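Participant: Build me a structure from this.
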Amino acid sequence: MSRNPRIAILWHGDRESRNHATAKNNKFSKIFEEFQQYNIIAEPAVYNDEFVDEVQLQLSQVDGVLVWVNPIEGGRNRSILDEMLRDVASSGNFVSTHPYVILKMGTKEVLFQTREMEWGGDIHLYKNIQELREQLPVRLADGSSRVLKQNRGNGGNGVWRVEFVDGTGVQRTDPIIRVLHALRNSTEKEMLFSEFINQCEAYFAGTGLMIDQSFQSPLPDGMVRCYMTHNEVVGFGHQYVTALLRPQSGSEPLQPQPRIYHPESKPEFQSLKTKMESEWIPQLLQLLDIETKSLPIIWDADFLYGPKTSSGEDTYVLCEMNVSSVHPFPDSALPKLVKNAVAMITNSQK
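Facilitator: You can find the predicted model right below:
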């Protein structure tokens, strides 16, 4: 080649952020540095729907783009961004994560699609508000808590813990339910079932849907986040999550605890690593009809601990996958993330 390959690092921001972005004044600075080892020119590409054409022109002049944009940013979804990224990818440029992969892996629907896998469980899908209205009371009738999740979201937005206030709810026309939103600083509320259903209508707009999963307490072992680049585990994060836990009466909402990062060699998580690489990722690829090379450059899967086996081994329950904007991540992931991105750029130029 007559020039060094170029890759754009894209994240969401405003006009001022775009005008002043450098390789050093943002949270992705280590990624920019790592690309220098391969003589790859990495450049910032701050994105906003307001200047999508400008960003698309920039991306048309590079060889690849790594994207870190949440499903919902500033109250807006990714529809305009994803359409632009499809156009960029159709010209032969490498894009990760590609929007079509996000639609397959990065929505809560994947929990339903993989419910028969070892990480699955008691999971249901509501395609419309009528199904939610009719079927949810039946699943709450045993007095248990359910977790409802909108199909696309982040930061706990649209994730609810729901239960009847008393055990007779299913016998009442409009029972009272107790709900807790997973958004930070949310407080538990009691409301009529009909009120909550009306509140959920927005989640079914367009092609929206909701997933219903049995509540799995994160106590006492916390949540394990498994980080991957393509089909290889590159690190772990462990956190005592509090999002859907009730505080003591009269107390403030529980605050999230810090996530502690570990390399992929962490002894406690080797059984999970083996399961992911040798069993679960191959099964996932087959179920979703995705090629290994199309997997995201960086993605993760969140697991709560299930009941131990008769021999005392840990089991895991999948809570969600994150493929749109995985950051931060363990330091151990960075070299392999960049190495895989370089390989994808090289292959796209052949």
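
Participant: use CA for all of it now, contacts and neighbours both
Facilitator: OK.

Participant: biggest helix in this structure, by residue count?
Facilitator: Scanning the chain for the longest helix, with DSSP state H as the assignment, gives helix 334-348.

Participant: Counting by contacts, list what it packs against.
Facilitator: helix 29-36, strand 94-96, strand 223-229 (3 or more Cα pairs under 8 Å, 6 or more residues apart in numbering; DSSP states H and E).

Participant: To compare with the earlier structure, here is another sequence to fold:
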Amino acid sequence: MHSFPMFIRTTNRRVVIAGGGEQAAQKARLMLKTDAKLVLLAPVLDVELADLVATGRATQDAGPFTPEHFADAALVFIASGCPGLDAALHALAKAAGAQVNVVDQPSLCDMTTPSLVDRDPVVVAIGTEGTAPVLARRIKTEVEQMLDPRLGSFAALAGRLRGAVAAHIPKPDRRAFWRWAFADAPWQLHKTGQERAAADLLKRTIATKEVPDRQGQIAFVGAGPGARDLLTLRAVERLQEADVIFYDGRVDPDVLELARRDAERVFVGNVPGTHIWPGERISRLILAEAAKGRRVVRLESGDAGISGHAKETLDAATAANIRVEIVPGVTAASALAAASGQQLSGGRDPQPAFRSAIAAGQNIGV
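Facilitator: The predicted structure is shown next:
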């Protein structure tokens, strides 16, 4: 990445927009989604911007401009419509130490504005570092379709209840509470328009502390041949839900990037030059973590559905009444055949596909 994505707090801070025409108005519309104090630097404003000043949503400064106009601003947008004037204003803003975006001049930009999917307070920002705005808008459209329109209001409700949860729900149970809230009855009620019923259910559960049981779960997840875009959707979901992940050296590091940042990661060896953990030790640790009520993932390259390591853990978990799930991955045979442009079919010997892929020097990550 050449740019690091992050969210900048705007409460009680100024956002300065230099310009009084349509380009400045476009930036103002974007910033109106925030609670920033908008400052418009221009001697003349178009009717839209003038209305923002008249209604008290923004203030105007007609100049002349100095670096002090840009000092301590959270963000600065320069959009006068004149390249020469934009460059001069950019110099003033940088003299004040501001972070600046100059419209249509990427070389003068410290930051770029992303495409936003707004489910306030849930916001998804999509950026292409200025290289492909059309692609960013296309991705935005796809994400808009994925996220329920009521998601933001439910997230806001959850935010209002965080203090009560911290006060009444024991810390070990809180993750289970929030997992239940966002994946089970409360969210289902809210997104079908039963907001009052959802809020009442959450508050009642907080008051009674009758959190759904924290049941441990084990998922054997196949990481496939290596490329993370070959993982199944279910595999990605299990990684993002996991409290602890047991993985070995054959798993591509990019796959682990899909897991929750705070998930515990346990390396179990199986890479040249390292000690390989015995299968019974891995099985024992997995069962112990699940017995604590944690969600455990055993991440293996290839297809976990045909792994010989799962059976002993599966048998022990069944005896202990712990839920076990096997999430298949793309097998090496399928990946090699695809890499060599051959099709596997019933009764067909996969060895020619293996041999041709190897002869071609193709790397499929197995």
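
Participant: TM between them?
Facilitator: The TM-score (TM-score structural alignment, normalised by the length of the first structure) is 0.23; 138 aligned residues with a Cα RMSD of 6.9 Å.

Participant: could the helices and strands packed on helix 334-348 of the first structure be laid out in a markdown table, adding distance to Ser214 of the first structure and mean neighbour count?
Facilitator: Formatted as a markdown table, these follow (distance: least, Cα to Cα, whole Å; neighbours: other Cα atoms under 10 Å):
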| stretch | distance to Ser214 of the first structure | mean neighbour count |
| --- | --- | --- |
| helix 29-36 | 38 | 16 |
| strand 94-96 | 32 | 25 |
| strand 223-229 | 16 | 25 |
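
Participant: could I get the ones you listed as a markdown table with distance to Lys189 of the first structure?
Facilitator: Below are those laid out as a markdown table (distance: least, Cα to Cα, whole Å):
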| stretch | distance to Lys189 of the first structure |
| --- | --- |
| helix 29-36 | 42 |
| strand 94-96 | 40 |
| strand 223-229 | 25 |
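
Participant: Determine which of these approaches Val162 of the first structure most closely.
Facilitator: Counting by Cα to Cα, Val162 of the first structure lies closest to strand 223-229 out of those; the figure is 20.3 Å.

Participant: Heading C-terminal from the closest one, find the next helix or strand.
Facilitator: strand 232-239 (DSSP states H and E).

Participant: which secondary structure elements does that next one contact?
Facilitator: Using 3+ Cα pairs under 8 Å, 6+ apart: strand 232-239 of the first structure touches strand 223-229, strand 260-262.

Participant: A helix includes Arg284 of the second structure, no?
Facilitator: Yes. Counting by DSSP: H, G, I helix; E, B strand; the rest coil, Arg284 of the second structure is part of a helix.

Participant: From Glu237 of the second structure, how far out is it?
Facilitator: Arg284 of the second structure sits at a distance of 24 Å from Glu237 of the second structure (criterion: Cα to Cα, to the nearest Å).

Participant: Can you show me the strands along the stretch 151-300 of the second structure?
Facilitator: All strands of the stretch 151-300 of the second structure, identified by DSSP state E, counting those that start in this stretch, fall at 217-222, 244-247, 264-267, 295-300.

Participant: Remind me what the last one packs against, helices and strands.
Facilitator: For strand 295-300 of the second structure, the contact count by 3+ Cα pairs under 8 Å, 6+ apart identifies strand 217-222, helix 233-241, strand 244-247, helix 279-291 as packing neighbours.

Participant: Just say which of the ones you listed is most tucked in.
Facilitator: Compared across these, strand 217-222 shows the largest average neighbour count, a mean of 26 (mean count of other Cα atoms under 10 Å).

Participant: how big is the angle separating that strand from helix 233-241?
Facilitator: If you take axes from the mean of the first three to the mean of the last three Cα atoms, to 10 degrees, strand 217-222 of the second structure sits at 130 degrees to helix 233-241.

Participant: So which elements touch strand 217-222 of the second structure?
Facilitator: Other elements packing on strand 217-222 of the second structure under the criterion 3+ Cα pairs under 8 Å, 6+ apart are helix 233-241, helix 279-291, strand 295-300, strand 323-327.

Participant: looking at those, which is closest to Val15 of the second structure?
Facilitator: helix 233-241 (35.4 Å).

Participant: what's the closest one packed up against?
Facilitator: If you count contacts as 3+ Cα pairs under 8 Å, 6+ apart, helix 233-241 of the second structure packs onto strand 217-222, strand 295-300.

Participant: Quick one: closest of those strands to Ile139 of the second structure.
Facilitator: Taking these one by one with Cα to Cα, strand 217-222 is closest: 27.4 Å.

Participant: and the gap between Gly163 of the second structure and His190 of the second structure?
Facilitator: 20 Å.

Participant: Compare the two and say which one has the larger neighbour count.
Facilitator: Neighbour totals were compared for Gly163 of the second structure and His190, and His190 leads with 19 against 11 (other Cα atoms under 10 Å).

Participant: give me every residue that touches the more buried one.
Facilitator: Neighbouring residues of His190 of the second structure by Cα atoms under 8 Å, 6 or more residues apart in numbering: 150, 154, 196-198.

Participant: Please identify which pair of these lies farthest apart.
Facilitator: Longest distance between any two of the contacts of His190 of the second structure is 14.5 Å, between Arg150 and Ala197; criterion Cα to Cα.

Participant: any idea which helix is longest in the second structure?
Facilitator: Ranked by residue count under DSSP H, the longest helix found in the second structure is helix 151-168.

Participant: Which strands and helices lie in contact with it?
Facilitator: For helix 151-168 of the second structure, the packing partners by 3+ Cα pairs under 8 Å, 6+ apart come out as strand 115-119, strand 122-126, helix 185-191, helix 195-208.

Participant: Flag every buried residue along that helix.
Facilitator: Using 16 or more other Cα atoms under 10 Å as the test for burial, helix 151-168 of the second structure gives 151-155, 158, 161, 165.
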